[in-house]
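S.K.: Pasting the sequence and the predicted model now:
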Amino acid sequence: MLGLELSAEEWQAIGLSLRVAGVATLASLPPGILIALLLARGRFPGKVFLDALVHLPLVLPPVVTGYVLLVLFGRKGVLGAWFEANLGIVFSFRWTGAALACAVMGFPLMVRAIRLAIEAIDARLEAAAGTLGAAPIWALVTVTLPLALPGIIAGAVLCFAKALGEFGATITFVSNIPGETQTIPAAIYNATQVPGGEAGAFRLSIVAAMIALGALVASEWLARRSGSKARLG
């Protein structure tokens, strides 16, 4: 019989996963909206290259993405050394590195959902705001973003869910350190490698499924609510 009582180590992995996924999602949201706007509304040389670069983590093996992050953001990497020297932020073998890896892997899903939502908005509404004297940034804040809110919510949830389940890039970049970088997927992997660990893997799998399902249900509810408000507005 598989016990359903979570151990202290399992609770630790759950808490760390929620922390990493939450930080990854919040950190990705501002650049995600900006890139989605550029891809949806922008007309500039190199747009196809930017689009391909954004979606590259989806087609690269996660281990390759993790290795690239290690080279760039490790203590001896150009970006990693700069962040440590100037901001005091260390990524390699820290939970911050796990959040970075999860953000990179979830970013394409976020951008795609937001971009599709923006492309579905009638550009004439934005133009109408401009004719009424609204500056472009004000039209963005008062027209575009409210109408795109369901897509923004969907993108954030997709990024969160991807971050919650990310394994390959994370373990390559920051290893699998209990209490520091061992998220739910890494803890499940550990449990499957030791005799009698099946119960722990089962418990954590159930928890991961419940969190993901809850996030999706909340996303659907928020998207419907925000969509209804936008139509009424």
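M.R.: That came in fine, so what should we check first?

S.K.: okay, CA-based contacts and neighbour counts for the rest of this
M.R.: OK.

S.K.: and the residue lying closest to Ala230 once chain neighbours are set aside, how many neighbours?
M.R.: Distances taken as CA to CA, 6 or more residues apart in numbering place Leu147 nearest to Ala230, at 6.1 Å, with adjacent residues excluded. By the measure other CA atoms under 10 Å, the count of residues near Leu147 is 23.

S.K.: cool, Ala191 as well?
M.R.: The tally of other residues near Ala191 (other CA under 10 Å) stands at 18.

S.K.: With Ile184 instead?
M.R.: Residues near Ile184, counting by other CA under 10 Å: 27.

S.K.: Tell me the spacing between the most centrally placed residue in the chain and Phe173.
M.R.: The C-alpha lying nearest the average C-alpha coordinate of the chain belongs to Cys159 (CA atoms, centre = their mean; 3.1 Å). Cys159 sits 19 Å away from Phe173, taking CA to CA, to the nearest Å as the criterion.

S.K.: swap in Phe49?
M.R.: According to CA to CA, Phe49 stands 26 Å off from Phe173.

S.K.: which of those two has more neighbours?
M.R.: More neighbours surround Phe173 than the other of Phe49 and Phe173, with 28 against 10 (other CA under 10 Å).

S.K.: can you tell me the helix or strand for the residue nearest to the centre of the chain?
M.R.: Cys159 belongs to helix 149-165 when assigned by DSSP states H and E.

S.K.: which element follows that helix toward the C-terminus?
M.R.: By DSSP H and E, the next helix or strand past helix 149-165 is helix 168-174.

S.K.: Use this one as the comparison:
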Amino acid sequence: MNFLFQKIRRLTLKSEKGQKSLASSGLGWILGVPLFLILVLPGFALVLSAGLSEVWAAFLDPAFLEAAFLSLTSSMMALVLILLSGTPLAWWLARSPSSLSRGVEMILDLPIILPPAVVGIGLLQAFGRSGIMGELLAAVGLNLPFSFMAVVLAQVVIAAPFYLRSATVAFRNADRNLEDVAKTLGHSPIQIFFRVVLPLCRRGLLAGALLAWARALGEFGATLLFAGNMPGVTQTLPLAIFSTLERDVHLAIAMSLLLLALALLLLALLRRFEKDPAGGNR
């Protein structure tokens, strides 16, 4: 028996050495260079294509400022809605033992896979004047399509799955022993959720919130079809860049560079929180 264990250990050590030699040889990096260049070159080209004066002009452009304010306002509203409704939903998905939760989780992931244009058409069919909810909304005086709330709703649908996935994983990985200890101390389920579970999962929840916010800021297709592209009403930053491209290519490039800088900032914050998706009480 000891001989068998020693044999297995020698095979394991050989496997680890083989993996280290493969990594140290740089073969993985060499094979990955084409994909790396494809991913990096567009952003690098944006940096080279716009000068500081053009970026400053884009920053002061009224169309950019208006679209930026609308994007920030709508995406923050969308994020608040996602957090308020998505957090308890993610908790249920993570802790429910029923097969129903697995089916619901799969359906909620659909917007990640579907083209945004399909989501936009679906929103029109659901909330448009002739849609499933159209008559009910009209009866209470609501007309969602091609309005500011349509922008928010499109961003919620597109961005929510990213938060739900991150929050669900964080809740599943949380240490349940601490919850059991809190129960023995007489805490109610609500107290345990707010005082134990949320602090344990805060990194995962913050990472999901940042990812959802970034996705909401960059939403284009569903917003264009469901909310339109009306300056000052429904024109977000991606739509403003699209419209500006037709009349001033250099201004559109400068706007894109500003959005790229914001994306890099959000990505840096996201990487920081993703280091410990289920915890944070270090």
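M.R.: That came through, no problem. No experiment lies behind these values; they were computed from the predicted model shown.

S.K.: Could you check which residue of structure 2 pairs with the residue nearest to the centre of structure 1?
M.R.: Using TM-score structural alignment, the partner of Cys159 of structure 1 in structure 2 is Ala212.

S.K.: Skipping its backbone neighbours, what lies nearest that match in space?
M.R.: That would be Ala159: by CA to CA, 6+ apart, it lies 4.7 Å from Ala212 of structure 2.

S.K.: Check whether the equivalent of the one you found over in structure 1 sits in a helix, strand or coil.
M.R.: Alignment note (TM-score structural alignment): Ala159 of structure 2 maps to Gly106 of structure 1. Following DSSP: H, G, I helix; E, B strand; the rest coil, the label given to Gly106 of structure 1 is helix.

S.K.: neighbours of Gly106 of structure 1, just the number please.
M.R.: 30.

S.K.: Which stretches in structure 1 count as helices?
M.R.: With helices called from DSSP state H, structure 1 shows them at 8-41, 47-59, 62-73, 78-87, 95-119, 123-131, 136-139, 145-147, 149-165, 168-174, 184-192, 198-232.

S.K.: who touches the fourth one?
M.R.: I take that to be helix 78-87 of structure 1. Leu72, Phe73, Gly74, Arg75, Ile89, Val90, Phe91 (CA atoms under 8 Å, 6 or more residues apart in numbering).

S.K.: if you skip the residues just before and after it, what's nearest to the equivalent of the third one over in structure 2?
M.R.: Gly74 of structure 1 is assigned Gly128 in structure 2 as its aligned equivalent, the criterion being TM-score structural alignment. Leaving aside its chain neighbours, Gly128 of structure 2 sits nearest to Gly134 (5.2 Å; criterion: CA to CA, 6+ apart).

S.K.: List the buried residues for stretch 178-186 of structure 1?
M.R.: For stretch 178-186 of structure 1, the neighbour count (16 or more other CA atoms under 10 Å) marks Glu180, Thr181, Gln182, Thr183, Ile184, Pro185, Ala186 as buried.

S.K.: quick one: contacts for the nearest residue to Lys47 of structure 1 once chain neighbours are set aside?
M.R.: Leaving aside its chain neighbours, Lys47 of structure 1 sits nearest to Leu39 (6.9 Å; criterion: CA to CA, 6+ apart). Residues near Leu39 of structure 1 by CA under 8 Å, 6+ apart: Lys47, Asp51, Arg115.

S.K.: so the residue nearest to Ala230 of structure 1 touches Lys229, yeah?
M.R.: No - shown here, Leu147 of structure 1 and Lys229 do not form a contact pair, counting by CA atoms under 8 Å, at 9.4 Å.

S.K.: residues contacting the equivalent of Leu110 of structure 2 over in structure 1?
M.R.: Matched to structure 1 by TM-score structural alignment, Leu110 of structure 2 sits across from Leu56. Residues near Leu56 of structure 1 by CA under 8 Å, 6+ apart: Pro108.

S.K.: wait, Trp75 of structure 1 sits on Val90?
M.R.: Actually, residue 75 of structure 1 is Arg. It isn't Trp. Yes - using CA under 8 Å, Arg75 of structure 1 is in contact with Val90, at 7.2 Å.

S.K.: how close does the equivalent of the residue nearest to Ala230 of structure 1 over in structure 2 get to Pro189 of structure 2?
M.R.: Using TM-score structural alignment, the partner of Leu147 of structure 1 in structure 2 is Leu200. From Leu200 of structure 2 across to Pro189 of structure 2, the span is 15 Å (CA to CA).

S.K.: And for Met149 of structure 2?
M.R.: Separation of Met149 of structure 2 from Pro189 of structure 2 (CA to CA): 35 Å.

S.K.: So between these two, which is more surrounded?
M.R.: Met149 (18 against 13).

S.K.: contacting residues around Arg134 of structure 1?
M.R.: Not quite, residue 134 of structure 1 is Ala, not Arg. Residues near Ala134 of structure 1 by CA under 8 Å, 6+ apart: none.

S.K.: Aligned counterpart of it in structure 2, please.
M.R.: In structure 2, Ala134 of structure 1 lands on His187 (TM-score structural alignment).

S.K.: and if you look at Thr25 of structure 1?
M.R.: In structure 2, the residue matched to Thr25 of structure 1 (TM-score structural alignment) is Leu79.

S.K.: how near is the closest residue to its match other than its chain neighbours to Phe162 of structure 2?
M.R.: Distance criterion CA to CA, 6+ apart; nearest residue to Leu79 of structure 2, sequence neighbours excluded, is Trp213 at 6.1 Å. In this view, Trp213 of structure 2 and Phe162 of structure 2 are 9 Å apart by CA to CA.

S.K.: one step back: quick one: closest of the helices of structure 1 to Met1 of structure 1.
M.R.: If you check each of those against Met1 of structure 1 by CA to CA, helix 198-232 wins as the nearest, at 8.6 Å.

S.K.: How about the contacts made by Pro145 of structure 2?
M.R.: Contacts here follow CA under 8 Å, 6+ apart; on that basis Pro145 of structure 2 touches Leu124, Phe127, Gly128, Phe226, Ala227.

S.K.: If we use 10 Å, what do you get?
M.R.: The neighbours of Pro145 of structure 2, taking CA atoms under 10 Å, 6 or more residues apart in numbering as the test, are 123-124, 127-129, 134, 151, 153, 223, 225-228.
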